[in-house]
Structures are given as C-alpha cells and as structure tokens.
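1. quick check, what structure comes out for this input:
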Amino acid sequence: MSRMIRGAGLVLAAALALSACGGGDDGGDPLKGGDKGSGGTVTVGSADFAESELLGEIYAQAMEAKGVKVARKFKIGAREVYYGQVESGAIQVFPEYNGALLARVDKSNTTAATTEEVDTALKQKLPPALEILDPSKAEDKDALVVTAETAAKYKLKTIEDLKPVAKDLVVGGPPEFKTRQQGMLGLEKVYGLTFKQFKSLDTGPITLANLKKGQIQAGNLFTTNPAITKDKLVPLEDPKNLFGAQNVLPLVYKSKVDDTARQALNAVSAKLTTQDLIDMNGTMETEKADPEDVAKEWLKKAGLV
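-> Take a look at the predicted model:
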C-alpha cells in the first residue's frame, strides 16, 4: 500500500533540509543522518501519519523492554523521503507495509499479490544492506471508498463497477495517490478508469471530510481507518489486486540490528492483527491518545513488556 502522507512540497522541503545539514547538533531535524546506530543504539523511524508513529513506538518499546538502546526519528514524511534514510543506515528500523515497499523498490509492475509472493519479491529486490523481518497478520491497505449513498446510487460493490460512471466522478486523496501505480496510475492501467478529476488532499481526515460533504465521490482511505465503520462508508472490493498484500513488517538495516532486536521485532509481528490497528487508531482519534501510551498499553496486553 502506498502510504499517502504528504506531497511533493514535503519531499522538496526535506531534500533542502538534508542539503543544509551541517555538523554538531541536528537541531531536532528528523532527517539528520546521525551515526548510523554506533554505540549500540538502534534508531527507529516513522512516516508522518499517526499509525506509522504508533508502530514505530511499538517497535521501539518492544526492543527497549529487551535492553536495546533506542533512538527515535519520527514523522519524517513520505516513503520518497524516508526510504533513502533507511537505505543509507541513518535509520535502522522502520515500520513498513510490504506491498507498498515492493512498489517502491520494483518498478516492473509486479503481479505479486499474496503476502508470500510479495515478501519473496521483496527479498529479491531490496538492496543487500536491507532486510525485511517477519510479516504480521495486520494489514492496512489503500482502498477506494465511497459513501453508502454513492454505492447505492451507482450500484457500486467493486472498483470495476466504477467503469461506466468514473467519467462523472471526482476522486480525492493525498498528492502521491495521483502518481503511484497503487493509485490513479493503476486505476487507469489495471481497471481502465478515467475520472472526471483528481482532487489533491493533504491528509486522510481532509479526504474523509470531502467525501462526507460530497465534494468528492470516491476517496483514498486506509482500511484501518475507524471512520469507515463509524460513518458506514463502503470500501470497494479490489478483484484485480491492484493494492495487493499490505502486511505490517519491520524494514531493517541488517548490519545494525542484532539478534535481540530481531527477536523483539518478530515477537511484535507474531501478535499484531488488523483489528489491533483499527482499535488503536480509534483510540488515538476519539480519545486524542498519544501513540506512546497506546503502544505501551498494547504491548502490555500482548505480553511483550
């Protein structure tokens, strides 16, 4: 799944920040390379959305519970920004989604769809310095979502059902959705859909608001968004597996992650489910709970701390 989390402006800003970095104190810059984990410290990163920060906290606290020294570099930005930081070793552990990661490292429009197929392809395509650890059962997939009223009006159940009416509909989502294979490009190539307009929206909540107000007729949301159930929205089925498997797993810079850290991370994957993500996302949204506290509570319930 493509984690759609900021636009080209963020990428440019991050690039400028990187080019401007000098020696000494990083001033809180989350993109500062640092020492690649020297001194036994493992740096955990996250993208710039709540679920990624939550997963980063879960990974960090799970390792800390096993005596691993951890540093955090959260809210970095889109995959276009953070992937290079992991590849360089500046960040050593990152919560990823296997299908979206594969789309980043393999531009051949792979047909891999299941968890096993995606992970096998990833192991072949990742740079030698990087490694994926065990996938969890938890998935957070991109989905094309409509309101119940729109689904009824156009008799929509699957993405394929949009073909006769797409020309009359506005679809919305974060900027990256417009240019990614697991987005507008794939909707056109795989399903033959040409929409009236794509409306670029910064975040999931803004997409949701536009969808509910009728300003867009279809929106890109993640399947673990609690609003889908709360607002009785309809995620359209994806029979051609455009979005494919999107299991949560740790991406690691393998020379800097020892067996203790690996075991802690794999233990998280063994316990984490999709329903866990939905529940935790709901807690963060409705109760305005801090990801650090939500992560701590889940780890306790899972018996990992």
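
2. alpha carbons only for contacts and neighbour counts from here, please
-> Noted.

3. strands along the stretch 201-305 of the chain, start to end?
-> Along the stretch 201-305 of the chain, counting by DSSP state E, counting those that start in this stretch, strands occupy 218-222, 234-235, 248-253.

4. can you list these in a markdown table and add mean neighbour count?
-> Listed next are these as a markdown table, based on neighbours: other CA atoms under 10 Å:
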| stretch | mean neighbour count |
| --- | --- |
| strand 218-222 | 27 |
| strand 234-235 | 24 |
| strand 248-253 | 26 |
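
5. CSV please, covering those and showing distance to Glu51.
-> Converted to CSV, the strands of the stretch 201-305 of the chain look like this (distance: least, CA to CA, whole Å):
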stretch, distance to Glu51
strand 218-222, 10
strand 234-235, 19
strand 248-253, 11
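
6. right, and the ones you listed - which one's nearest Gly89?
-> Set against Gly89 and scored by CA to CA, the strands of the stretch 201-305 of the chain come closest in strand 248-253, at 5.8 Å.

7. other residues contacting the closest one?
-> Contact partners of strand 248-253, identified using CA atoms under 8 Å, 6 or more residues apart in numbering, comprise 86-87, 89, 91-98, 129-140, 265, 269.

8. another for comparison:
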Amino acid sequence: MSRRAAAAALVVLVPLAGCGDGSGTVPSPTVTSAAPDTVRIATGPTGQTAVLAHVYAGRLQEAGVDATVVDAGTERADYLGALERGEVELVADYTGNLYLHLRGRAPVGPASDVPAEPGPTAPSPSPSPTDGGLAEDISELLGLGEERADDDDVLAGVRDVLPEQLQILQPAPAENTVAVVVTRPTAVEHSLSGLEDLGTVCEELALGTDLDFAGRSYGPEGLADAYECVPREIVPFRSQDELVTALLEDRVQAAALFTASPAIGDNALVVLDDPLHNFVPQRVVPVAAEDLPGTAAAVVEEVSAQIGTEDLVLMTRMTTAREPYPPERAARYWLEIEDDT
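-> Below is the predicted model:
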C-alpha cells in the first residue's frame, strides 16, 4: 500500500479532532534507566517526533540493536541536556528551531498545534548565546546579512553550534515549516503558485494566521521585505480549525499553516512556493550522542532517508484523531506500510 493510499484510508478509518498539524500530547518527563548497551531514544518536542522515536526503535530492533523509547521532556533544554549527560542517545528534532535554541533564542513557533513552547525554567547545558544571539532574524544569526537562510545554511549552522558530544545524522526530506496557502479557486483567480505572484494582489487579500505570527521575523515584516506583500488585513485565530474554516468560507483569502498539516491535502489547498526563503526551514533531523554506535547510526540514517513530509502528515493524522493512535501504534502502522511498498 502506498503512503498516499494509507493516508486516504485513514480519512475514513480515523475521525479527525480537527485539521491541526500538531502531533498529540507527550507525557511528562520520566527518563527511565536502561542497560548501557541499549539505545535510548527521547520522544522529543512533538507528537510527530514521538512517533519517529518509535520508528527508529522499531528499525533498530529489527537490525538486532536493543532500543527503547523514553520520555526526556518536550523542552529542548530537557531532552538535549539528557543527550549531553548520556541519559539518552537519540532524538528527532526540527532544524530551524533547534538552531535557534542552540543560539539562545526561543523557537519561532512549534511544529505542531500545541502552544508555543515556553522558555526553559533552568539554564540549558547547550552553548550560551554569542554576539548576535539576540538578532531578530535567523539569517543574521547565521551571518548571512540580507541573504535569507535555506536548508543548507541552517544545517551548517546547527553543526557549528551543536555541543561537541552531540552529532546530527542525515536529515530527512520531511519538513514542517510555515507556508502561505490559498484555496484552489483563489489560486486560479489570481494566478498564484508562489509568494512572488502575490505582488499587487496581496493588498486585496486577508491573511489568516496564528496568534504569534505578527511578532515573528517571517511575519508581516518578512513578507513585506521579501515579496513586497502587505495584506489588506492580518487576522489571528486561536486554533487552526477556526483558521481553516475561515479560509474555506473566504473570510480570509490566504492562511499561514504548517506544511505537514493534514488540512492542506484534505481541502486541496495550494501551498505557495517560498523561493526567497522567508520562512525558517524546519527539516526533521536525528540528533545523536557522539558515541552512538556506527551500526545504529546507519540504521537511523536509512530510516531518515525514507521520511517525507507526507509521512509527517500521516503521523499527524493518526495522533490527532478524535480517538488518537498512541505514538507507538502509529509508528508500527508506518513501519508496516513502508515494508509493503
């Protein structure tokens, strides 16, 4: 069964709680002990990364590597600290927010439908911010000046500031970054395929967003600087359900959504290309202890290469249903359909 067919089947099998692009609730931190030769995988910041933790564990176990999933918290200060202290060996994360955390900045927004994560309550064991650490734009943090950061820039930045005892493995093709989307009729009416096409029509459109969009570097100021796009109105919504409904009812004509949101495919929404990289890249990347055995790292990198954005959509759909699948079961389902392809 293809992933597309599997996702379509879940539209029938799994009643959705909403069109949110989040990935469920992860339990409170309870890191458990494990044998020294066991690869312990943290659940990470979102339900998506919790599913990926179980996917990694499943593949490692198939390869004869003892692996278990543990909860080291959803805050980067917690699970990265656990990695640095040797309490876990592996976690999945998102490149843009990981980089911002390592530079001492709060992330630009969660890669899920949960509220933006608060700042750490205790000092992080990760590097302290250096000069420029309070820059308003990730491109400034990377030293790119007016040039906007792309995937490669952010990956290189993460490698530069990652603590010495940690490493990043091969990132997945999957991403869950912010994008501007429109309905198909709006795309046809205004000949829209990318943000560069907005141009003169942007002032005719109302843009729906989450509550924090206006304060972010890629928000109104970013759209104006990169694409000379100043919407007629920016309308914040408390939930993605409300935002998507407003878009479908034409109360707003464009919306800022995460690219792994099931709402995009479910409603045939058009994602506008972002060739100037206004939005911070958020690729899925495994972060591992430097001493993770090479055999385990190879297995994880092989899995990582198979994870596309459509897989994140499927995982999100399963873990945000009215009767949500636990991350372990969602991972098992993904492994089974991947084995069948």
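
9. any idea what the TM-score comes out to?
-> For this chain pair, the superposition-based TM-score is 0.70 by TM-score structural alignment, normalised by the length of structure 1; 273 aligned residues with a CA RMSD of 3.8 Å.

10. just to revisit the earlier point, just the buried members of the contacts of strand 248-253 of structure 1?
-> Neighbour counting by 16 or more other CA atoms under 10 Å classes 86-87, 89, 91-98, 130-140, 265, 269 among these as buried.

11. longest helix in structure 1, please.
-> helix 50-64 (DSSP state H).

12. list of residues touching that helix?
-> 44-47, 69-72, 74-75, 94-95, 260-261, 264-265, 268, 277, 281, 291-292, 294-296, 299, 304-305.

13. so among these, which ones count as buried?
-> Here, 16+ other CA under 10 Å leaves 44-47, 69-72, 74-75, 94-95, 261, 264-265, 268, 277, 281, 291-292, 294-296, 299, 304 buried among the contacts of helix 50-64 of structure 1.

14. burial count for Asp59 of structure 2?
-> No Asp there; residue 59 of structure 2 is Arg. When counting by other CA atoms under 10 Å, one arrives at 18 neighbours for Arg59 of structure 2.

15. translate it into the numbering of structure 1.
-> Under the alignment by TM-score structural alignment, Arg59 of structure 2 pairs with Ala62 in structure 1.

16. related to what we said a few turns ago, return the subset of the contacts of helix 50-64 of structure 1 lying in helices.
-> Cross-referencing the contacts of helix 50-64 of structure 1 against helices under DSSP H gives 260-261, 264-265, 268, 277, 281, 291-292, 294-296, 299.

17. columns distance to Gly214 of structure 1 on top of these, output as a markdown table?
-> Below are these laid out as a markdown table (distance: CA to CA, whole Å):
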| residue | distance to Gly214 of structure 1 |
| --- | --- |
| Thr260 | 50 |
| Ala261 | 47 |
| Ala264 | 45 |
| Leu265 | 42 |
| Val268 | 39 |
| Leu277 | 28 |
| Asn281 | 25 |
| Pro291 | 31 |
| Glu292 | 35 |
| Val294 | 33 |
| Ala295 | 35 |
| Lys296 | 38 |
| Leu299 | 39 |
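
18. check those residues and tell me the two furthest apart.
-> The span of these, defined through CA to CA, is set by Thr260 and Asn281 at 28.2 Å.

19. tell me how many other residues crowd Lys189 of structure 1.
-> Neighbours of Lys189 of structure 1 under the rule other CA under 10 Å: 12.

20. list the contacts of the corresponding residue of structure 1 for Pro275 of structure 2.
-> Using TM-score structural alignment, the partner of Pro275 of structure 2 in structure 1 is Pro239. By CA under 8 Å, 6+ apart, Pro239 of structure 1 lies in contact with 158-160.

21. now swap in Val313 of structure 2 and tell me
-> Val313 of structure 2 sits next to 21, 260-262 when contact means CA under 8 Å, 6+ apart.

22. quick one: which of those has the most company?
-> Ala260 (31 neighbours).

23. excluding its backbone neighbours, what's nearest the alignment partner in structure 1 of it?
-> Aligning on TM-score structural alignment places Ala260 of structure 2 opposite Thr224 in structure 1. Of all residues not flanking Thr224 of structure 1 in the chain, Ile278 sits nearest, at 4.8 Å (CA to CA, 6 or more residues apart in numbering).

24. any idea how far the one you found lies from Leu12 of structure 1?
-> 32 Å (CA to CA, to the nearest Å).

25. again with Leu169 of structure 1
-> Separation of Leu169 of structure 1 from Leu12 of structure 1 (CA to CA): 31 Å.
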